[in-house]
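# sequence first, then the predicted structure, then my questions.
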Amino acid sequence: MALHTWWLFIVTVFFISASPGPNMLHVMTRSLEHGVSLAIMAMIGCFTAVLCLLAASAAGLTAVLLAIPGAFSVMKILGAGYLVWLGYKAWTSPVAEGEGTVDIAPETSTPSRWQLFRTAFTISISNPKALVFAAAFLPLFLDPARPKSGQFAVMVATFGVVEFSWYFIYALGGRSLARWLQRPERRRLFNRVTGGVFVAFGLAMAGTRA
């Protein structure tokens, strides 16, 4: 993987991970309920599940790309189309009043660290979209002239670092971040910046030579 391609990957993953999906909202909720120190176990649970899904997807993709001639070009085109579709969905996502609020119910007892890890891992690993996303997204940044397993390893590690960094931001930002995203105009701006980045990178990667 060339250095400029890796930087494109980092920027794209930065916006992908920033989106307040189930993992991020779960980490933020745990932080508000139990504090950042205990929420770290929820972060580790989500992080472990994400790495498992990405590693499984990368292993399968490596086998497919090595076994089927022309698979790289097909997967790259499909992946670029998927990234553009994600951008369209983000850009046109409706924004309602009150979106972004997080209601925290009072906890009667503090869960153990193992319970925090297990719950977070279950939430993250049960999301089948992660596998589909990885299968469509990772091949966009492959250099077919270089060993694929090493490139997948770099991408999985990079994704993990960026994802875990955003866990901390959501945990530390807590309610302030939720309130910031609650404003419709801010959430709309966030959606359109994210959508624009997805579409731009999807079109750019589709135009590169396989």
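Thanks, I have it. Residues are numbered from 1 along each chain as shown.
# rest of the way, CA atoms for contacts and neighbours
Fine.
# how about the helices in this protein?
3-18, 22-34, 36-67, 71-91, 113-125, 129-137, 148-182, 184-207 (DSSP state H).
# for the fifth one, name the packing helices and strands.
Contacts defined by 3 or more Cα pairs under 8 Å, 6 or more residues apart in numbering; DSSP states H and E place helix 113-125 against helix 22-34, helix 36-67.
# the first one: which residues count as buried?
For helix 22-34, burial by neighbour count (16 or more other Cα atoms under 10 Å) applies to 23, 24, 25, 26, 27, 28, 29, 30, 31, 32, 33.
# on that earlier part again, out of the helices of the chain, which is the most enclosed?
Greatest average neighbour count among those goes to helix 22-34 (a mean of 22), per mean count of other Cα atoms under 10 Å.
# what does that helix contact?
Residues outside helix 22-34 that contact it (Cα atoms under 8 Å, 6 or more residues apart in numbering) are 36-39, 42-43, 46, 102, 104, 106-107, 110, 120, 123-124, 166-167, 170-175.
# next one: it to chain centre, how far?
Centroid separation between helix 22-34 and its chain, computed with Cα atoms, centre = their mean, to the nearest Å, is 16 Å.
# okay, pairing it with this:
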Amino acid sequence: MPDLANLLGFAAIALGMVLTPGPNMIYLISRSICQGPGAGLISLGGVALGFVVYLLCAALGITAIVMAVPYAYDALRIAGAGYLLWLAWQAVRPNGRAAFQPRTLPHDPARKLFLMGLLTSLLNPKIAVLYLSLLPQFIRPEQGHVLGQSLALGFTQIAISVTVNAMIALTAGSVAAFLSRRPVWALAQRWLMGSVLAGLALKMLTEARR
């Protein structure tokens, strides 16, 4: 197990990251508004499984291989950036809708909700970078059990992310109602969200492979 100082430091960074808008948050908000909090929570299960996949790969050293192969990482990075740009366009396009704006969509079955959450998580290469570049900074080999320390830190991040995103899924409807009564706020939210997503996509496309 990592010592308390390392665990708390890593937890603080994980909290800051989950509060930053990204594809996982946008998908969960959209799904919760479209189909209700229950659907958002099911989708969150898929997102969490994506975290577990990346964590296990990093802890076992497999992610290092992926990051060492240019085409493997670049394909994932480009796919993730493309998905972010599509979300940004959906937010700012003429007659478009914001992530928090209620909309009428067909209700997807639980299986599809879970799989879409998983896909959204796996197409976010920043999660792979998080586990590969951040975890080693909080691991102390002299304390032994490197694998155990990696898993403890990783599951701490997953617990924080799931807790925060569950709260977002449960309250997305209330936030949407607030924005629907204030059109100016809703318009500003659309452009802010679109700008953030586009910025994240461009950064993902232009940053050097790590």
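Alright, I've got the coordinates. Remember, predicted model here, so these are calculated numbers, not experimental data.
# follow-up on the earlier one: and the helices and strands packed on helix 113-125 of the first structure as JSON lines, adding distance to residue 130 of the first structure?
Listed next are those as JSON lines, based on distance: least, Cα to Cα, whole Å:
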{"stretch": "helix 22-34", "distance to residue 130 of the first structure": "11"}
{"stretch": "helix 36-67", "distance to residue 130 of the first structure": "7"}
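# so which of those gets nearest residue 138 of the first structure?
helix 36-67 (7.8 Å; Cα to Cα).
# determine the set of other helices and strands touching that closest one.
The contact analysis (3+ Cα pairs under 8 Å, 6+ apart) places helix 36-67 of the first structure against helix 22-34, helix 71-91, helix 113-125, helix 129-137, helix 148-182.
# redo that, cut-off 6 Å
helix 113-125 (3 or more Cα pairs under 6 Å, 6 or more residues apart in numbering; DSSP states H and E).
# how big's the offset between the helix it packs on and the second structure?
With mean Cα distance after the TM-score superposition for the first structure, helix 113-125 of the first structure departs from the second structure by a mean of 0.7 Å once superposed.
# what span of the second structure is that helix aligned with?
The alignment of helix 113-125 of the first structure onto the second structure (TM-score structural alignment) spans residues 110-122.
# excluding its backbone neighbours, what's nearest the counterpart of residue 156 of the first structure in the second structure?
Correspondence of residue 156 of the first structure to the second structure, assessed by TM-score structural alignment: residue 154. Residue nearest to residue 154 of the second structure in three dimensions, not counting chain neighbours: residue 55, with 6.1 Å by Cα to Cα, 6 or more residues apart in numbering.
# center of the second structure, which residue is that?
The residue lying closest to the centre of the second structure (Cα atoms, centre = their mean) is residue 24, at 3.4 Å.
# residue in the first structure paired with residue 171 of the second structure?
Using TM-score structural alignment, residue 171 of the second structure lines up with residue 173 in the first structure.
# need the residues that contact stretch 45-55 of the second structure.
114, 115, 117, 118, 121, 122, 128 (Cα atoms under 6 Å, 6 or more residues apart in numbering).
# one more: stretch 194-205 of the first structure?
80, 83, 84, 87, 90, 91.
# the same query, at a cut-off of 10 Å, please.
Residues outside stretch 194-205 of the first structure that contact it (Cα atoms under 10 Å, 6 or more residues apart in numbering): 5, 8-9, 11-16, 18-19, 76-93, 137, 139-141, 188-192, 206-207.
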